[in-house]
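> Quick one: sequence plus predicted model below, questions after.
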Amino acid sequence: MNAFRTLATIVGGSLKNNATIECDDHGAEFFKVEINSSMDKAINHPDLTFLQGLSCRDSSSSTFGPLTLAQLSHFECGEVALSFCMLHKVGDACSAYYFLRDWARLTRDPKSTLSPPYFAMDSLMPSPFDGPMVSPVVEPKMEGCIHQRFIFSESKINALKVLVVAESCWLSGRIEKLPHLFPNSITMMVLSFSGLTEDPMPILEMLPNLRNLDLFRAYEGKEIISDNNFSQLEFLHLTELEKLKRWLLGTNVMPLIKGLGIHNCPNLKEIPQRMKDVELLKRNYNKW
């Protein structure tokens, strides 16, 4: 249990004001049970191993139950199973997976070094310095709430599928952070007026079929680094990247490049040596 408590510093805390977790090790409950059946029966009857009559209380309850529940089940055949329940305010299915993975790692080797928990959401929407909430959250009131259900027709779903396998992607307008999950089918990418502050190249260069890349007022940084891949890229436009000063290019990057257009990038005084022999492209402003 000591290893479990060390691992469960956060998920084993108490919920305060419906918004803040107190890391006091009071919120986790652990059960060890024996089941008089073999594990093969549990495959068809998972309720045999899951926590019976227990649940993490919903925030609508005046008294919060445990944030996490864990159960270790011993079968008569000698096998064991782990069951785990977590309040969604604390984590999701991915959090539960990493919890069980690290728990298993500690069981095999109590001296294992675990990585600290990583919360991706906080990197996207950072919490204020004085805490996640400046005042307690008011308890939700269900009276007067309106529930809506959205039903999408088959034609709308099919149209969405077409976008997923689209070969061209045009993104116009400010983007806080460039997503990583672009479909591999994209052959042409246009980013305009994005205002990105992080170099987009490390993400874009991983698109395996990208042949045409156009950055129009898309990046506000001073440096772009292309040190990997762009294996199919043939045409590259860099337009009105006014703060750009340096462009670093790896030796084997962009092996198929045929055309390069650099327009109104006043601070970019030098381009990679290998790009100096590439055909220069003109900018067609009519489409903007």
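Yes, it's here.

> Only C-alpha atoms from now on, for both contacts and neighbour counts.
Will do.

> could you say what helices and strands the strand or helix carrying Leu215 packs with?
Element membership for Leu215 (DSSP states H and E) is strand 212-216. On a contact count with 3 or more C-alpha pairs under 8 Å, 6 or more residues apart in numbering; DSSP states H and E, strand 212-216 meets strand 188-192, strand 235-239.

> ok and that strand relative to strand 235-239, angle-wise?
0 degrees (axes from the mean of the first three to the mean of the last three C-alpha atoms, to 10 degrees).

> Strand 212-216: what's the following helix or strand?
Past strand 212-216, the next helix or strand by DSSP H and E is strand 223-226.

> Skipping adjacent residues, who's closest to Lys16 in space?
What sits nearest to Lys16 in space, not counting adjacent residues and going by C-alpha to C-alpha, 6 or more residues apart in numbering, is Glu22, at 6.7 Å.

> hold the first one in mind and look at this next one:
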Amino acid sequence: MATKVKVVSTETIKPSSPTPPHLRNFNFCLLDQLAPPFYVPVVLFYSALDEKAAPDSASVSGNLKTSLAQVLSLYPLGGRVKGNAGIDCDDEGALYLEAKAHFELSKVLSYPDIDQLQQFLPFSPYRVSTNNEDQVIVGVQANFFDCGGIRIGICISHKIANGASVFAFLNAQSAIANNLKASELFQPKDINFQMPSRVISREKLSTKRFCFDGDG
């Protein structure tokens, strides 16, 4: 199914806390240099339970930008990739786009198409900088549907992130956006508890190794 998404605004979100001067330069290791200059893309879907009660796009966007600014303080997400040498942690921030999708989110979920999904991302995850252009590390695009649904597309540079670190980023931003605090979910109590004096006891242990003949 052909779909069309229209970007209505583009801006840069800077980290809420500045990077200390002594951490300005982040050098790549050899493995980072060998990593392809692509991005790890993630697309998240949020359906509105009730179209009439769906939150307005302005409040959702404000919450997204505020939480993004705070999570960009995680070193070195707020900088720029400088060629293949490393990252300049100049706090230039992340690319943030807002887009409107004038069709139903359910139609996209019913007939997913990889090529069509890329228009919900801030840019192509396979783009390569030219003319020594500095590469942004994080890009976010918030797509708002007429039905009240939201689709958030995120790209993070593969030079510093893999799948596990991308989901750590998402968990951190989600916790900030929802104001999740462990001390509120698991409220502390005045309890008299002492750790045992000996956590590990000394015992005689034995280990065994089994070797099998590959020709057997």
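Thanks, I have it. Please read all numbers here as calculations on a predicted model, not as lab measurements.

> Overlay them and tell me the TM-score.
The TM-score (TM-score structural alignment, normalised by the length of the second structure) is 0.46; 122 aligned residues with a C-alpha RMSD of 3.4 Å.

> Throw the helices and strands packed on strand 212-216 of the first structure into CSV and include distance to Leu249 of the first structure, thanks.
Formatted as CSV, those follow (distance: least, C-alpha to C-alpha, whole Å):
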stretch, distance to Leu249 of the first structure
strand 188-192, 19
strand 235-239, 13
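
> Tabulate these in CSV, adding columns for mean neighbour count and distance to Asp40 of the first structure.
Below are those laid out as CSV (neighbours: other C-alpha atoms under 10 Å; distance: least, C-alpha to C-alpha, whole Å):
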stretch, mean neighbour count, distance to Asp40 of the first structure
strand 188-192, 19, 51
strand 235-239, 20, 58
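
> Burial check on Val60 of the second structure, number of neighbours?
Residues near Val60 of the second structure, counting by other C-alpha atoms under 10 Å, number 14.

> now swap in Thr6 of the first structure and tell me
Neighbour tally, Thr6 of the first structure, other C-alpha under 10 Å: 12.

> Look up which helix or strand it falls in, please.
helix 2-7.

> you'd agree Phe84 of the first structure is up against Leu72?
No - applying C-alpha atoms under 8 Å as the test, Phe84 of the first structure and Leu72 come out as separate, 9.0 Å apart.

> okay but Val80 of the first structure is in contact with Ser73, surely?
Yes - Val80 of the first structure is in contact with Ser73 according to C-alpha under 8 Å; the separation is 5.5 Å.

> So for those two, which residue has more residues nearby?
Remark: of Val80 of the first structure and Ser73, Ser73 carries more neighbours, 21 against 16, as counted by other C-alpha under 10 Å.

> tell me which element that one falls in.
Counting by DSSP H and E, Ser73 of the first structure is part of strand 68-75.

> From the contact counts, what lies against that strand?
strand 28-35, strand 80-86.

> any chance of those strands in CSV, with distance to Leu249 of the first structure too?
As requested, those are exported to CSV (distance: least, C-alpha to C-alpha, whole Å):
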stretch, distance to Leu249 of the first structure
strand 28-35, 51
strand 80-86, 46
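
> Let me know which of those is tucked in deepest.
Ranked by mean neighbour count, those are led by strand 80-86 with a mean of 17 (mean count of other C-alpha atoms under 10 Å).

> what element comes up after it heading to the C-terminus?
helix 93-108.

> So which elements touch that next one?
For helix 93-108 of the first structure, the packing partners by 3+ C-alpha pairs under 8 Å, 6+ apart come out as helix 2-7, strand 80-86.

> Give me the angle between the longest one and strand 28-35.
Read it as strand 80-86 of the first structure. 150 degrees.

> so after the helix or strand hosting Gln141 of the second structure, what's the next helix or strand?
Assigned by DSSP H and E, Gln141 of the second structure falls within strand 138-145. Later in the chain than strand 138-145 of the second structure, the nearest helix or strand by DSSP H and E is strand 150-157.

> What about Lys6 of the second structure, how many residues nearby?
Neighbourhood size, Lys6 of the second structure [other C-alpha under 10 Å]: 13.

> in which helix or strand would I find it?
Using DSSP H and E, Lys6 of the second structure falls in strand 5-13.

> Going toward the C-terminus from that strand, what's the next helix or strand?
Downstream of strand 5-13 of the second structure (by DSSP H and E), the next one is strand 25-27.

> Show me what that following strand is packed against.
Using 3+ C-alpha pairs under 8 Å, 6+ apart, strand 25-27 of the second structure is in contact with strand 86-88.

> Pull out the buried residues from the strand it packs on.
86-88 (16 or more other C-alpha atoms under 10 Å).

> Quick check: Asp122 of the first structure is in a helix.
Yes - residue state for Asp122 of the first structure (DSSP: H, G, I helix; E, B strand; the rest coil) corresponds to a helix.

> ok, it to Thr68 of the first structure distance?
Using C-alpha to C-alpha, to the nearest Å, Asp122 of the first structure is found at 21 Å from Thr68 of the first structure.

> which of those two has more neighbours?
The residue with more neighbours, out of Asp122 of the first structure and Thr68, is Thr68; 26 against 10, by other C-alpha under 10 Å.

> Tell me the spacing between the more buried one and Ala104 of the first structure.
17 Å.

> Tell me if I'm right that Asn212 of the first structure and Leu204 touch.
No - between Asn212 of the first structure and Leu204 there is no contact under C-alpha under 8 Å: 10.9 Å.

> quick one: contacts for Asp214 of the first structure?
189-191, 236-239 (C-alpha atoms under 8 Å, 6 or more residues apart in numbering).

> Start and end of stretch 33-41 of the second structure, how far apart?
So stretch 33-41 of the second structure: terminal residues 20 Å apart, C-alpha to C-alpha.

> same question, stretch 153-169 of the second structure
OK, stretch 153-169 of the second structure end separation, C-alpha to C-alpha: 13 Å.

> try stretch 216-235 of the first structure
Stretch 216-235 of the first structure end-to-end distance (C-alpha to C-alpha) = 14 Å.

> give me the number of residues near Ala120 of the first structure?
Per other C-alpha under 10 Å, the neighbour tally for Ala120 of the first structure reads 9.

> now for the helices and strands packed on strand 68-75 of the first structure, which one comes closest to Leu171 of the first structure?
Smallest distance to Leu171 of the first structure across those (C-alpha to C-alpha): 37.7 Å, for strand 80-86.

> still on that earlier bit, tell me what angle the strand holding Leu215 of the first structure forms with strand 188-192.
Going by the same axes, to 10 degrees, strand 212-216 of the first structure makes 0 degrees with strand 188-192.
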